[in-house]
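Asks: Below are the sequence and a predicted model; questions follow.
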Amino acid sequence: MSFASSDGNDLGIYIVVLPVTAFKDPAWDSIGDELWPIIAKSLNTSRLAHQGHVAPTGTRDSTLEILVRDNGCVNHCENGILYSFNATKYMFSWGNLSEKLRMARLDCTDEVIVDLFSGIGYFVLTFLVRAKAKLIYACEWNPHAVEALKYNLQANSVSDRCIVLEGDNRITAPKVCSRELPIESVLVSFLQVRIAGLLLLRALRIEGRMLHMHGNVKDSGEGLWTDHISKSISEIAISDGHCWEVTVEHVERVKWYAPHIHHLVADVKFRQIKK
């Protein structure tokens, strides 16, 4: 695996990342000072790193270790969008490219969007740069991701159309609801189905609004997952005084997250039922 760099050195254009399963024996560390530069030279790069497991924290920090040189800052260009981040502090989600391309094809010219889990701007930038969204509220609580997100908004010349809500979205997101904004869609980019945490459902008051909900689901459980989404959102709406017809219009199979587990995105629409 390699990440593009912005350091201007031809040999240093990439960080080559050794897989987490490589050189696991502690014996390699004892000769690392001599070994790692040799491996880097053989791979025609001046920056070498060792991939680590994603930290089991709420902020899902990177544990990537730089073996040669000490600069983990990288640039990655995808679909005409520049993503910059420090690979030692935050991971990059490679597998969601097809979903980002799908969102890029939407026409969001007059839409206000909320992304509850923005990261470094994976979907925020897609909606702003490619789908031409009017405004996005970007919620993120990892300080390293927030730093990269703000930089990426500037680098892609779209910072004037994004409001970054830094901190726990359980605190920051309700403030958006209280502003009575005409929010067209909510992007729920989290890896588990936690319907009770959909803090912005109240903002989706106008017919035709959309919720894009991500989840990891066993390949035999897709129907149960979509049924659970519809039922749970309907119950939340009723508890908030609304009577909605909730429809899962489409399920996108984005990638395999693990054997027999699909990463899915459900496109959910709401329609007010007239009493």
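Replies: Thanks, I have the structure now. Numbers count the residues shown, from 1 in each chain.

Asks: CA only for contacts and neighbour counts going forward, please
Replies: OK.

Asks: how close does the residue of the chain most remote from its centre get to residue 77?
Replies: Using C-alpha atoms, centre = their mean, the residue of the chain lying farthest from its centre is residue 275. It sits 38.6 Å away. When C-alpha to C-alpha, to the nearest Å is the yardstick, residue 275 and residue 77 sit 50 Å from each other.

Asks: right, and the helix or strand after the helix or strand that residue 138 is a member of?
Replies: Take DSSP states H and E as the rule and residue 138 turns out to sit in strand 135-140. Beyond strand 135-140 in the direction of the C-terminus, DSSP H and E gives the next helix or strand as helix 143-155.

Asks: Distance from that next one to the middle of the chain?
Replies: Helix 143-155 sits 13 Å away from the centroid of its parent chain (C-alpha atoms, centre = their mean, to the nearest Å).

Asks: Tell me the buried residues in it?
Replies: For helix 143-155, a neighbour-count test (16 or more other C-alpha atoms under 10 Å) marks 144-153 as buried.

Asks: List the contacts of the helix or strand containing residue 29.
Replies: Counting by DSSP H and E, the element that carries residue 29 is helix 27-30. Contacts of helix 27-30 with the rest of the structure, by C-alpha atoms under 8 Å, 6 or more residues apart in numbering, involve no residue at all.

Asks: And residue 209, how far from residue 190?
Replies: Residue 209 is 20 Å from residue 190, where distance means C-alpha to C-alpha.

Asks: who has more neighbours, those two?
Replies: When residue 209 and residue 190 are compared for neighbours, residue 209 comes out ahead with 17 against 14, by other C-alpha atoms under 10 Å.

Asks: tell me the contacts of that one?
Replies: Under the criterion of C-alpha under 8 Å, 6+ apart, the contact partners of residue 209 comprise 183-185, 269-270.

Asks: Restricted to strands, list the residues you listed.
Replies: Using DSSP state E, the members of these that fall in strands are 185, 269-270.

Asks: which of those has the most neighbours?
Replies: Per-residue neighbour counts (other C-alpha under 10 Å) across the ones in strands among the contacts of residue 209 peak at residue 185, which has 25 neighbours.

Asks: hang on, isn't that residue packed against residue 206?
Replies: No - in this structure, residue 185 sits apart from residue 206 without contact. The criterion is C-alpha atoms under 8 Å, and the distance is 10.4 Å.

Asks: re the thing from before, what residues of whichever helix or strand comes after the helix holding residue 29 count as buried?
Replies: Beyond helix 27-30 in the direction of the C-terminus, DSSP H and E gives the next helix or strand as helix 32-42. In terms of neighbour count (16+ other C-alpha under 10 Å), helix 32-42 has its buried residues at 36-37, 40.

Asks: try this one side by side with the last:
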Amino acid sequence: MECLFAVVNAKRCQELRLELHNRQLLHPKLRSVKHCDEVGIPVKENATGDIDVQCLDDGSFVLNGIPFCIVQKKLYMPYPTVQRLMQVVEALMRSKGLWQENLVAEIPTSWEKYGDLLLFNSNKYFKNPAWCEAGPELWTNVCLVLNGNRVALKSHISPDGFRTPNVQLMWGESTWVDCVDNGIKYSWDVTKSMYSAGNASERHRVARFRCDGEVVVDMYAGIGYFTLPYLVHAGALLVHACEWNPDAVIALRKNLIQNDAGGRCIVHEGDNQKVQLCHIADRVNLGLLPSCEAGWQVACKFLKSSGGMLHIHGNIISGIHKTKIEAGLHNYDHETDKLALCMKCKCILLSAKPKKFLHESCKQSFGFDGVELFIEDSLISWKKVEWKVWALHVSHSICSILNGIHKVVWKVSVVHLHRIKSYAPHIDHLVLDLYCRPFVRCWKPHVL
């Protein structure tokens, strides 16, 4: 006797078991198997032929109002998740006469999951047209194995200035999802806004900042990736959140409300270059990739005249024949080698050991007698020389901007360099913490 499993939500397990028992459809020897929040009830091979069992268009079944799916025993037993997914998907495709051996490489081995929505990379998985021919039953089986209710496929980010994701909903209805990270609830539309789980380490680091009484400007707020940690955990007095993507602003406002943080945040919708704020911030967050250099001038304008902290993000390329300070992630031909302006800085950096560097080249470009930049090596892990060169270049540039704005000499201290993640063997997402203050004789670098 072949055995099948009727897979049902655990909350309705007893109801379905009773209905099956009354119709003598339960398998006489095997026990039920629990997997996540579902239960597989062993049934006889003729269970789906019962007059009261309705078969739906998506391949699932309903018995007296209770929805369930039928899976073969060998496919429902507790295999590792990826192996089980491969078994189920291959069996489905074979049953439809659609199986090709090259399809095995397109069965997912990784995915993102937000609530009950499963998000797969369509540049790697489910590329062959044969998957579309399988119809909705493919997605219901994927959901069954991975405990989801919705499936979406994502491709490259749109080059529209908003970093809009290319996401297509394949199964399910709503494209809004929820995620709780470090006690903060984020909600967003996966087809319109970005969320990077890989940035969690930086969100958690921001949450540990001591921002009591501080005014913060988040120049690229998005759905609130960093705005919310500043408000919920770091204790910021007020956050000015700048965002020009209308869809992200909708999610941002929703997230502020559901985290009870709306009263301490002012949302500036539109281009942050046009925000009418000046000398109000103790801290400015610049979380834009691949480079936030376009915002450096405005960020310096936002800082208080007494100084403050800048958190500058960037993608840094290293380990190849030429040091590149900025490069697009998908466009290696578009490079701006900013070292042309700071070549003397690089030479000093590579040859000198002291923690304090005096940049003679600043005299001409800054219009001042000299600018001192502090790099505290004891606090920073310089794993790659390109990281240190980039930190020096950014510090040099920020000094120039601040001196131009205030017409007095400023000092910039590299307080911390944090590697968030790697995109490829030669591309690292870094964030540089710079403490900026006007010159005073007893000035000391700031500690977070």
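Replies: Noted; the coordinates are in hand. Everything quoted here is computed from the prediction, not taken from an experiment.

Asks: now what about the TM-score between them?
Replies: For this chain pair, the superposition-based TM-score is 0.89 by TM-score structural alignment, normalised by the length of structure 1; 262 aligned residues with a C-alpha RMSD of 1.8 Å.

Asks: Would you format the ones in strands among the contacts of residue 209 of structure 1 as a markdown table with distance to residue 62 of structure 1 included?
Replies: Below are these laid out as a markdown table (distance: C-alpha to C-alpha, whole Å):
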| residue | distance to residue 62 of structure 1 |
| --- | --- |
| 185 | 29 |
| 269 | 35 |
| 270 | 37 |
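
Asks: I'd like to know which of these is nearest to residue 234 of structure 1.
Replies: Residue 234 of structure 1 has its nearest neighbour among these in residue 270, at 9.3 Å by C-alpha to C-alpha.

Asks: Show me what the closest one aligns to in structure 2.
Replies: With TM-score structural alignment as the matching criterion, the partner of residue 270 of structure 1 in structure 2 is residue 436.

Asks: Quick check: its match touching residue 311?
Replies: No - using C-alpha under 8 Å, residue 436 of structure 2 is not in contact with residue 311; the gap is 11.0 Å.

Asks: Residue 21 of structure 2: how many residues sit nearby?
Replies: 13.

Asks: Quick check: residue 422 of structure 2 is in a helix.
Replies: No - checked against DSSP: H, G, I helix; E, B strand; the rest coil, residue 422 of structure 2 lies outside a helix; its state is strand.

Asks: Quick check: the gap between the residue nearest the centre of structure 2 and residue 157 of structure 2.
Replies: Most central residue of structure 2, judged by C-alpha distance to the mean C-alpha position with C-alpha atoms, centre = their mean, is residue 196 at 0.3 Å. Note on residue 196 of structure 2: its distance to residue 157 of structure 2, by C-alpha to C-alpha, is 12 Å.

Asks: any idea how far residue 287 of structure 2 is from residue 246 of structure 2?
Replies: Using C-alpha to C-alpha, which is the criterion applied here, residue 246 of structure 2 is 18 Å from residue 287 of structure 2.

Asks: any idea which of the buried residues of helix 32-42 of structure 1 is closest to residue 14 of structure 1?
Replies: When those are compared for distance to residue 14 of structure 1, the smallest value, 10.5 Å, is given by residue 40; criterion: C-alpha to C-alpha.

Asks: Leaving out chain neighbours, which residue sits closest to the counterpart of that closest one in structure 2?
Replies: Using TM-score structural alignment as the criterion, residue 40 of structure 1 maps onto residue 143 of structure 2. Setting aside the residues directly before and after it, residue 143 of structure 2 is nearest to residue 149 in space (C-alpha to C-alpha, 6 or more residues apart in numbering), at 5.6 Å.

Asks: Can you get me a residue count around that neighbour?
Replies: Residue 149 of structure 2: 17 surrounding residues under other C-alpha under 10 Å.

Asks: equivalent range in structure 2 for the strand holding residue 138 of structure 1?
Replies: Counting by TM-score structural alignment, strand 135-140 of structure 1 falls onto residues 238-243 of structure 2.

Asks: what does stretch 81-98 of structure 1 give?
Replies: Against structure 2, the aligned range for stretch 81-98 of structure 1 is residues 184-201 (TM-score structural alignment).

Asks: what's next to that stretch, contact-wise?
Replies: By C-alpha under 8 Å, 6+ apart, the list of residues contacting stretch 184-201 of structure 2 from outside reads 163-168, 175-181, 222-225, 228-229, 232, 247-248, 251, 254-255, 258-259, 420-421.

Asks: Could you point out the residues of structure 1 onto which stretch 86-93 of structure 2 aligns?
Replies: Mapped onto structure 1 with TM-score structural alignment as the criterion, stretch 86-93 of structure 2 occupies no residues.

Asks: buried stuff in that stretch?
Replies: Applying a neighbour-count criterion of 16+ other C-alpha under 10 Å, the buried positions in stretch 86-93 of structure 2 are 86-90, 92-93.

Asks: same thing with stretch 344-358 of structure 2?
Replies: Under the neighbour-count criterion of 16+ other C-alpha under 10 Å, stretch 344-358 of structure 2 has 345-346, 349, 357 buried.

Asks: what does stretch 166-186 of structure 1 give?
Replies: The neighbour-count check on stretch 166-186 of structure 1 (16+ other C-alpha under 10 Å) flags 166, 169, 172-173, 176-177, 183-186 as buried.

Asks: mind checking what residue 243 of structure 1 lines up with in structure 2?
Replies: Taking TM-score structural alignment, residue 243 of structure 1 has residue 409 as its aligned residue in structure 2.

Asks: Residue 124 is in contact with residue 104 of structure 1, correct?
Replies: No - taking C-alpha under 8 Å as the definition, residue 104 of structure 1 is not a contact partner of residue 124, at 10.4 Å.
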